[in-house]
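In: A predicted structure for the sequence below; I have some questions about it.
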Amino acid sequence: MSDLDNAPEATDATDTTDSRVASAAPASEDQRSSHRVLTMAGGCFWCLDAVYRRIRGVTSVESGYTGSDWPNPTYESVCSGRTGHAEAVRVGFDESVVGADLILDLFFTGHDPTTLNRQGHDVGTQYRSALFPADAADQELYRSAIRRNQENWADPIVTTIEPLGTWYPAEDFHQDFYSNRPDVGYCHVIITPKLAKVRQRYSEWLVEPSENVGLS
């Protein structure tokens, strides 16, 4: 992804929340109790973004940067590798429809968790495999998922569990990239095969984003 010629040059932003956070009607108590958010990094965020937007029960997907104290990261600075951030996705989902275990099994299917700081030709700490717990329950959930999914990989899983820290939404250009930029070669060569792998294992869970009624 880092060699994409037509990606726009990132610009500094002192406020990362104003135009990137969508307002929504207040959720009911039942909706809040069944809603959960997990933050995960597994290579280029375009890939996991494309996977989760096609899963029934997912209510929101946002690509962004986390895993570092460096303030106000941009795509350009993160791709340089000097900020320490990971390209990540924040996935909201309705646990009455899809469970957290499945969300994490999809994570371990949608990227290679056995390669350190690398996914294919995308190399650097910004492409690391990492999970970011919001609380102790998330941390135990992540540990369990790593143990469970190790059975599917011959090599050791190198996914790290790291402090969540500040979440910075990525620039609008990167949100739902696969759907919005189907002409880009990276989508055909990298993302489409990942989706095919997910579809092979979890076909009953996949829907097109336009048909994913809960997705905001």
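Out: In hand now; what should we look at?
In: from now on I want contacts and neighbour counts done on CA atoms only, so please keep to that.
Out: Noted.
In: which residue is nearest the centroid of this protein?
Out: Centroid-nearest residue in the chain, with C-alpha atoms, centre = their mean: residue 89, separated by 2.6 Å.
In: ok, and here's another one to check against it:
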Amino acid sequence: MAEAILAGGCFWCTEAVFGQLAGVSKVESGYIGGPGVAPTYKQVCTGTTGHAEAIRVTYDPATISYADLLDVFFVTHNPTQLNRQGGDVGTQYRSAVFLVDGTERAEIEAAIVRAKADHAEPIVTTIEGPAPWWPAEDYHQEYWQGEGQRNSYCMAVIPPKLAKLRKGFAERLKG
């Protein structure tokens, strides 16, 4: 198994997308990229900790490649918005890919080049890390499968992302 750490806005939204992919065994919401230790949701939401809301994806590279995960990432969020995704504004919502072991940089750079072909505006996604990972509080995990489907924000944001996923990556979805 391998890991990828992706920040593409609200972690509830990215977690919902990546949990649908064949070969993905776990998606964990959390915080990464800031200097503090064990940040909380309340702290990260202030935008002052330097952390990003992110997901840590555990996947089987024999089933889905890192490049495929990156392509899904770039299609299902807007990598041209600096420090925001839609109505979520602040550095905690930045578009970033975090290095896990430092060997991924070339693949991330290649994915950014592929993503540029789909956008008129410049890609602002950063390559960061490696950095300490802090799991989000339990109530954030698998949010879409529970509370998220009763949350008006999630109902407005997540279904369009899932539609993009189904349209562009139907062959990569779980059963």
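Out: Ah, there it is. Note that the coordinates shown come from a computational prediction; the quantities given were computed from them, not determined experimentally.
In: TM-score of the superposition?
Out: The TM-score (TM-score structural alignment, normalised by the length of structure 2) is 0.96; 174 aligned residues with a C-alpha RMSD of 1.0 Å.
In: hmm, back to that, quick one, what contacts the residue nearest to the centre of structure 1?
Out: Residue 89 of structure 1 is in contact with 39-41, 45, 48-49, 61-65, counting by C-alpha atoms under 8 Å, 6 or more residues apart in numbering.
In: again, only this time at 6 Å
Out: 39-40, 62-64 (C-alpha atoms under 6 Å, 6 or more residues apart in numbering).
In: swap in residue 58 of structure 1?
Out: Applying C-alpha under 6 Å, 6+ apart, the residues contacting residue 58 of structure 1 are 92-93.
In: that one -> structure 2?
Out: Matched by TM-score structural alignment, residue 58 of structure 1 corresponds to residue 24 in structure 2.
In: again, but for residue 180 of structure 1
Out: That one, residue 180 of structure 1, aligns with residue 146 by TM-score structural alignment.
In: whichever helix in structure 2 runs longest against structure 1, how far on average?
Out: Ranked by residue count and defined by DSSP state H, the top helix of structure 2 is helix 152-169. Helix 152-169 of structure 2 differs from its equivalent in structure 1 by a mean of 0.9 Å after superposition (mean C-alpha distance after the TM-score superposition for structure 1).
In: quick one: distance of that helix to the chain centre.
Out: From the chain centre to the centre of helix 152-169 of structure 2 is a distance of 13 Å (C-alpha atoms, centre = their mean, to the nearest Å).
In: do stretch 69-77 of structure 1 as well
Out: Centre-to-centre, stretch 69-77 of structure 1 and its host chain are 17 Å apart (C-alpha atoms, centre = their mean).
In: could you do stretch 167-185 of structure 1 as well?
Out: The answer for stretch 167-185 of structure 1 is 12 Å, by C-alpha atoms, centre = their mean.
In: residues in contact with it?
Out: Residues outside stretch 167-185 of structure 1 that contact it (C-alpha under 6 Å, 6+ apart) are 46, 50, 63-66.
In: cool, and stretch 190-201 of structure 1?
Out: Here stretch 190-201 of structure 1 has contacts from 47, 110, using C-alpha under 6 Å, 6+ apart.
In: can we see that at 7 Å?
Out: 47, 51, 109-110, 206 (C-alpha atoms under 7 Å, 6 or more residues apart in numbering).
In: so where in structure 2 does that stretch end up aligned?
Out: Stretch 190-201 of structure 1 covers residues 157-168 of structure 2 once aligned (TM-score structural alignment).
In: what comes up buried for the matching stretch?
Out: For stretch 157-168 of structure 2, the neighbour count (16 or more other C-alpha atoms under 10 Å) marks 157-158, 161-162, 164-166 as buried.
In: mind listing what's buried in the lengthiest helix in structure 1?
Out: For structure 1, the helix reaching the highest residue count under DSSP H is reported as helix 136-150. Residues of helix 136-150 of structure 1 classed as buried by neighbour count (16+ other C-alpha under 10 Å): 138-139, 142, 145-146, 149-150.
In: JSON lines for the residues you listed, including distance to residue 175 of structure 1?
Out: Formatted as JSON lines, the buried residues of helix 136-150 of structure 1 follow (distance: C-alpha to C-alpha, whole Å):
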{"residue": "138", "distance to residue 175 of structure 1": "25"}
{"residue": "139", "distance to residue 175 of structure 1": "26"}
{"residue": "142", "distance to residue 175 of structure 1": "25"}
{"residue": "145", "distance to residue 175 of structure 1": "26"}
{"residue": "146", "distance to residue 175 of structure 1": "27"}
{"residue": "149", "distance to residue 175 of structure 1": "28"}
{"residue": "150", "distance to residue 175 of structure 1": "30"}
